[in-house]
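In: Test case, fold it:
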Amino acid sequence: MTQASESLRERRLVELLDSLATGEGLSSSILEGVQFMRSDKYSPPIPMLYDPCIVIVGQGRKTSYLGDQVYTYDPYNYLVLSVPLPLVCETEASPEEPLLAVSMRVDPATLAELLMEMDTDIAMNGTVPRGIYSAPLTGELIDATVRLLECLRSPVDSRILGPQTMREITYRVLCGEQGGALRAVAIRHNRFSQIARAIRLIHASYQHELNIETLAGEAGMSVSTFHHNFKQVTSASPLQYLKSIRLHKARMLMVQDGLTANAASGRVGYESASQFSREFKRFFGNTPADEAAKMRNLGGGNS
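Out: The predicted structure is shown next:
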C-alpha cells in the first residue's frame, strides 16, 4: 500500500471518530460492546477503572500507568486489557486536536471460538502474562476499525455487519505480537484463567468481606502462589486490587447516582465512613466530594 493510501485510511479513521464520538468523555455506540472516547483538553494522570477491552486511537494520545509499567496508545499503538484493571491515565489532547478513540469489549466466548477455528497450538509457555499491553497498530487493524465505524453510522449495518467486524478486530489482535494475554483468557485451567476467576469474584462481591484465603481458594491455589501470580497479572496485591475496586465503584456511585460519601462507602463494603474518606483521599488525591465534582466536569467516572 502506498504512503498516500495509508494517509487516506488514517484520515478516514479520524473523520469517522470525529463524527461518532459526541460529547466529552466516554459515550456509547448503537452496537453493544463498542464505546467512543473523546477529549478536547489535556488531563493529568487520573485513576480510572478499565474493563477488558481493545482501544484504538485515531488522534491524540493516552498514557496509562500500572505499577512501574507505562503503556502508550495513540495513532501508532493500540491498547489491550484482558482483565479489569485500575489504571492511572493521562490524556494529551487540545480543542484543535481532540483525543478520538474507540473501545471494543473483549468477549471470552469469541476468543475461544476463534482459537478453535485458527487450529493453532495455544499452549502457554508457563509464564503468566500481564493483563494489559500496548502494541503497534497495523494496517489490517486500522482497515477493520474503519469498517466497524462505517457500519456504526447505520442501525441495520451495525446489526448485520458489526458483530463480524468486531470478531475480525479480535482476530487481528490475537494474531498480533502480544496476543498471548488474550489467548490466555480462552485457555482453561492455566494460571491466568485461575487468577481471572478470582478477579471476577472480586467484581461480583467487592461489597462483601473478602480475604486472601477466600480469593486463593476461588483460584485453586495456595495463598503464596496466588499472591505471586495475581501480582504478575495486575501489578497489585489481591487486597490492594480489592481496595482500588471498592474506591472506584464508590466514586462511580457518587458521580453517576448522586450518592453521598457516607452512602457510597457503605454500599461498597466500608464499615467506617472516616476510614473510607481517608483511603479515598489517599488514593484519588481529593476528598470524595471534590473528586465527584471533578469527575462530573470531566464527563464520567471511568474512561
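
In: switch to C-alpha atoms for all contacts and neighbour counts from now on
Out: Fine.

In: any idea how far A293 lies from S265?
Out: 17 Å (C-alpha to C-alpha, to the nearest Å).

In: Have a look at the two and say which one is more surrounded.
Out: Comparing A293 with S265 by other C-alpha atoms under 10 Å, the one with more neighbours is S265, at 28 against 13.

In: which residues of the stretch 151-300 of the chain fall in helices?
Out: 155-174, 180-186, 191-205, 212-219, 223-234, 238-257, 261-267, 273-284, 288-298 (DSSP state H, counting those that start in this stretch).

In: Give me whichever of those is most buried.
Out: Among those, ranked by average contacts under mean count of other C-alpha atoms under 10 Å, first place goes to helix 180-186 (a mean of 23).

In: Quick one: residues in contact with that helix.
Out: Residues outside helix 180-186 that contact it (C-alpha atoms under 8 Å, 6 or more residues apart in numbering): 82, 108-109, 111-112, 115, 122, 124, 129-132, 174, 190, 192-193, 196.

In: sorry, back to before: quick one: which of the helices of the stretch 151-300 of the chain is nearest K62?
Out: Within these, the stretch nearest K62 is helix 288-298; the backing value is 15.0 Å (C-alpha to C-alpha).

In: Show me what the closest one is packed up against.
Out: Using 3 or more C-alpha pairs under 8 Å, 6 or more residues apart in numbering; DSSP states H and E, the elements in contact with helix 288-298 are helix 238-257, helix 273-284.

In: can you give me how far the first one is from the chain middle?
Out: Here helix 238-257 shows a centroid-to-chain-centroid distance of 15 Å under the convention C-alpha atoms, centre = their mean, to the nearest Å.

In: on contacts alone, who are the packing partners of that helix?
Out: Taking 3+ C-alpha pairs under 8 Å, 6+ apart as the contact cut, helix 238-257 packs with strand 43-50, strand 85-92, helix 223-234, helix 261-267, helix 288-298.

In: Let's compare: structure for the following, please.
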Amino acid sequence: MRLEPALLSEMVMAMGDTGQYIQAPLPMASVAMTEGMQEAVLRLARALNVAIECSAMGNARIRDVVFEALKGEQGPALRALVLGHGNYSRIVQVLSKLHTHFADDFSVEQLAAQAHMSPSTFHQHFKQITRSSPAQYLKRLRLIKAQQLLLQDNYNVNQAAAAVGYRSVPQFSRDYKRYFGEPPLQHRRQEQALRA
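Out: The predicted structure follows:
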C-alpha cells in the first residue's frame, strides 16, 4: 500500500488540531497495533481479495487505515511530517533522499546542509528520529535493498553489491552476514531451493 501524501495531508487537516503534535514526535519505530488498526487492516485485506469490494470500497479502506495510524502512537510523527514541523520534517526529507539515492555516497556534512543544520545538530536529530547514525542507517538500507535484489530480482552477489553502492564485494559479504546472519550467496541459494 502506497501512502499518498495528498491523502495524508487531507486526513490531518480533516482531523484538526488534536494537540498531539505540540510535543516532539517519538522516534520512528514499530508500534503494537491497536484494536482499531487491526480491524482497519483486516477490512482492507478483505477488500483486496474481492474485486467489486476493492473497486467500491478500496479507497475508503485505505482512509480507514490512515485514520487509525494518525490516532496511534506514531500519529504525532505523521502530523509533523505533513505540517512541516521543524527538525522532524527536515530529517524526513533527508531520509527520502537516502531512500531514493541509496547507492550514492554521502557525507554527514552534505546531509546536514540539506537539512539546514550543523553536522552535530543534524547527527543528534537524525539519531533521535531513526535510532541510528546516518552511516548505520545508510548501511542497513543498502543491505535491505541488496537482499531484495538477490532474492527477488536474481542478481548475483557482485551485481547486488555494486547496485547498492558497495565498492568491495568482500566487505559487502561481511556486512550482509553480520546483518542477516548468513552470507549473501548462501541466503540466495536457500531462497532458490525453497522456490524449487
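
In: sorry, back to before: what's the ChimeraX syntax to select whichever of the contacts of helix 180-186 of the first structure are buried?
Out: Applying 16 or more other C-alpha atoms under 10 Å to the contacts of helix 180-186 of the first structure leaves a buried subset, and the ChimeraX line that selects it is:
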select :82,108,111,112,115,124,129,130,131,132,174,190,192,193,196
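
In: circling back to that earlier point, now render the helices of the stretch 151-300 of the first structure as CSV, adding distance to L20 of the first structure.
Out: CSV is the format used below for the helices of the stretch 151-300 of the first structure (distance: least, C-alpha to C-alpha, whole Å):
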stretch, distance to L20 of the first structure
helix 155-174, 13
helix 180-186, 27
helix 191-205, 30
helix 212-219, 41
helix 223-234, 32
helix 238-257, 23
helix 261-267, 33
helix 273-284, 31
helix 288-298, 19
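
In: Of all those helices, which one is nearest S7 of the first structure?
Out: helix 155-174 (20.2 Å).

In: post-alignment, stretch 238-257 of the first structure versus the second structure, mean distance?
Out: On superposition with the second structure, the mean distance recorded for stretch 238-257 of the first structure (mean C-alpha distance after the TM-score superposition for the first structure) is 1.0 Å.

In: got the contact list for that stretch?
Out: Residues beyond stretch 238-257 of the first structure that count as contacts (C-alpha under 8 Å, 6+ apart) turn out to be 48-49, 86, 202-203, 206-207, 211-212, 227, 230-231, 234, 259-261, 264-265, 267-269, 280, 283, 288, 291-293, 295-296, 300-302.

In: roughly how far apart are L13 of the first structure and V255 of the first structure?
Out: In this view, L13 of the first structure and V255 of the first structure are 31 Å apart by C-alpha to C-alpha.

In: And G162 of the first structure, by the same measure?
Out: 31 Å.

In: now do E291 of the first structure
Out: 9 Å.

In: which residues touch stretch 96-114 of the second structure?
Out: With C-alpha under 8 Å, 6+ apart as the test, stretch 96-114 of the second structure has contacts from 94, 118-119, 122-123, 134, 138, 141-142, 163-166.

In: Name the helix or strand for whichever residue in the first structure pairs up with L8 of the second structure, please.
Out: In the first structure, the residue matched to L8 of the second structure (TM-score structural alignment) is L111. Element membership for L111 of the first structure (DSSP states H and E) is helix 108-118.

In: what about that helix, how far off from the second structure?
Out: For helix 108-118 of the first structure, the mean deviation from the second structure after alignment is 1.5 Å (mean C-alpha distance after the TM-score superposition for the first structure).

In: quick check: angle from that helix to helix 155-174?
Out: 60 degrees (axes from the mean of the first three to the mean of the last three C-alpha atoms, to 10 degrees).

In: ok now the following helix or strand past helix 108-118 of the first structure, how far from the chain's centre?
Out: Proceeding N to C from helix 108-118 of the first structure, the next assigned helix or strand is strand 132-136, under DSSP H and E. Between the mean C-alpha location of strand 132-136 of the first structure and the chain-wide mean there is a distance of 12 Å, by C-alpha atoms, centre = their mean.

In: what's the mean distance for strand 132-136 of the first structure versus the second structure?
Out: Comparison of strand 132-136 of the first structure with the second structure after fitting gives an average deviation of 3.3 Å (mean C-alpha distance after the TM-score superposition for the first structure).

In: R131 of the second structure contacts P27, doesn't it?
Out: Yes - here R131 of the second structure reaches P27: they are 7.0 Å apart, a contact under C-alpha atoms under 8 Å.

In: hang on, the earlier thing: which other helices and strands does the helix holding L111 of the first structure contact?
Out: helix 155-174, helix 180-186.

In: The first structure: which residue goes with K177 of the second structure?
Out: Aligned counterpart of K177 of the second structure in the first structure: K281 (TM-score structural alignment).

In: again, but for Q114 of the second structure
Out: By TM-score structural alignment, Q114 of the second structure lines up with E218 in the first structure.

In: circling back to that earlier point, how deep is the residue nearest to the match of K177 of the second structure when sequence neighbours are not counted tucked in, by neighbour count?
Out: Of all residues not flanking K281 of the first structure in the chain, T287 sits nearest, at 5.1 Å (C-alpha to C-alpha, 6 or more residues apart in numbering). Residues near T287 of the first structure, counting by other C-alpha under 10 Å, number 16.

In: likewise S107 of the second structure?
Out: 11.

In: returning to what we had before: of all the helices and strands packed on helix 108-118 of the first structure, which one is nearest Y65 of the first structure?
Out: Y65 of the first structure sits nearest to helix 180-186 of all those, at 17.7 Å, using C-alpha to C-alpha.

In: quick one: the closest one to the second structure mean distance?
Out: Looks like 2.1 Å for helix 180-186 of the first structure (mean C-alpha distance after the TM-score superposition for the first structure).

In: So what does Y270 of the first structure match up with in the second structure?
Out: Under the alignment (TM-score structural alignment), Y270 of the first structure pairs with Y166 of the second structure.

In: what's the answer for A144 of the first structure, then?
Out: In the second structure, the residue paired with A144 of the first structure is A40, using TM-score structural alignment.

In: Check the gap between that match and R189 of the second structure for me.
Out: 37 Å.

In: Then S118 of the second structure?
Out: Taking C-alpha to C-alpha, one finds S118 of the second structure at 45 Å from R189 of the second structure.
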